[in-house]
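Engineer: dropping the sequence and predicted coords here.
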Amino acid sequence: MTVFDPDEVLAVARHLWTRNDEASNRSAVSRAYYGVFLRARDMAGISERHPMVHQWTQEHYERDGQKGLAKRLSALRRSRNYADYSTERHVTRKEAEAAMNLSQQVRAELRALAGRRQYRDSSKVSVEKSDPVNPP
């Protein structure tokens, strides 16, 4: 079981979004992604800390029939990568707001999914060694 609640990251994203300056917009987009990514990863039972964990998390939800959720996670990740690494263009308040709205949608989907499935909020299950949806 995780000690940290990823919803706190979403609260930070909302706070940053209210500041309306470029650094805050960029940080809000990044935090909006991480707030839902951490929850999605933990619900999937993925414990590895590896650069591919983002893709593995998306693929988990695709395999589980949650293709829309996986696409939204992917879109948020692209927005996060852009906000974090693309300094040649501005990240607007409108873009930050779009990321915030999408993260709220993903969070709601994750809550609904957690209510329907036996997902575990755990970081002890290995993606390569067991099926996190149907644990032993």
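Structural biologist: The structure has been received and is ready for your questions.
Engineer: going forward, measure contacts between C-alpha atoms and count neighbours the same way
Structural biologist: OK.
Engineer: chain neighbours aside, what residue packs nearest to Ser24?
Structural biologist: Leu16 (5.1 Å; Cα to Cα, 6 or more residues apart in numbering).
Engineer: test my guess that that neighbour contacts Ala32.
Structural biologist: No: counting by Cα atoms under 8 Å, Leu16 does not reach Ala32; the two are 10.1 Å apart.
Engineer: got another one to weigh against that:
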Amino acid sequence: MWWIYALLSAFFASLTAIFAKIGVKDVNSDLATAIRTVVILFVAWGIALGRGEIKGIGELSKNTWIFLGLSGLATGLSWIFYYKALQMGKVSQVAPVDKLSVALTIVLSVIFLKETVSLKAAIGAVMIIGGTLVLIF
């Protein structure tokens, strides 16, 4: 079942790139990111509230708050740089280069989470890195 959510994520991420490229045409990319963030804020909290999933918020550990905060910070920085790149470049180049994050995530999961990676995943990561280099140069 996880792969259905992953495919939906990929589909909506591709729409994000298309809509964002159109949206940043006549606006500062930082302002565009701020607007997008407000929309996401309302959608995410609306879903959490609507499904009654905020009852345990007071019981979250300090560690959870720290790492969710760091994740939010990383997401925000990713979006800021992504929107700037979209404003300056072609979406057909920016979006695939942004997906270098997949290969970087595989490497970082081995370093920080001590995950093991299959040969197939390692080859895929190398191919993503190679494809990214082809797109850049």
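Structural biologist: Thanks, I have the structure now. Worth saying up front: this structure is predicted, and the values here are computed from it rather than measured.
Engineer: now the TM-score, please.
Structural biologist: Overlay of the two chains. TM-score (TM-score structural alignment, normalised by the length of the first structure): 0.34; 59 aligned residues with a Cα RMSD of 2.8 Å.
Engineer: quick one on the thing from earlier: looking at Leu16 and Ala32 of the first structure, which one has more neighbours?
Structural biologist: Ranked by neighbour count (other Cα atoms under 10 Å), Leu16 of the first structure and Ala32 place Ala32 first, with 32 against 20.
Engineer: quick one, what contacts that one?
Structural biologist: For Ala32 of the first structure, the contact set (Cα atoms under 8 Å, 6 or more residues apart in numbering) comprises 9-10, 13, 76, 99-100, 103.
Engineer: cool, and Val126 of the second structure?
Structural biologist: Contacts of Val126 of the second structure (Cα under 8 Å, 6+ apart): Ala103.
Engineer: which stretch of helix or strand covers the residue nearest to Ser24 of the first structure?
Structural biologist: Secondary structure from DSSP states H and E places Leu16 of the first structure in helix 7-19.
Engineer: in the second structure, where's the longest helix?
Structural biologist: Taking DSSP state H as the criterion, the second structure has its longest helix at helix 62-88.
Engineer: against which helices or strands is that helix packed?
Structural biologist: Helix 62-88 of the second structure is packed against helix 2-23, helix 29-50, helix 91-98, with contacts defined by 3 or more Cα pairs under 8 Å, 6 or more residues apart in numbering; DSSP states H and E.
Engineer: may I see the buried residues of stretch 78-91 of the second structure?
Structural biologist: 79-80, 82-87, 91 (16 or more other Cα atoms under 10 Å).
Engineer: got CSV for the helices and strands packed on helix 62-88 of the second structure, with distance to Leu73 of the second structure too?
Structural biologist: Output for those, formatted as CSV (distance: least, Cα to Cα, whole Å):
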stretch, distance to Leu73 of the second structure
helix 2-23, 19
helix 29-50, 12
helix 91-98, 17
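Engineer: most packed of these?
Structural biologist: Sort those by mean neighbour count, taking mean count of other Cα atoms under 10 Å, and helix 91-98 sits at the top with a mean of 17.
Engineer: and the very next helix or strand once past that one, how far out from the chain middle?
Structural biologist: Going down the chain from helix 91-98 of the second structure, the next helix or strand is helix 100-113, by DSSP H and E. Relative to its chain's centre, helix 100-113 of the second structure lies at 14 Å (Cα atoms, centre = their mean, to the nearest Å).
Engineer: picking that back up, which stretch among the helices and strands packed on helix 62-88 of the second structure comes nearest Gly124 of the second structure?
Structural biologist: Nearest of those to Gly124 of the second structure, taken as Cα to Cα: helix 91-98 at 14.3 Å.
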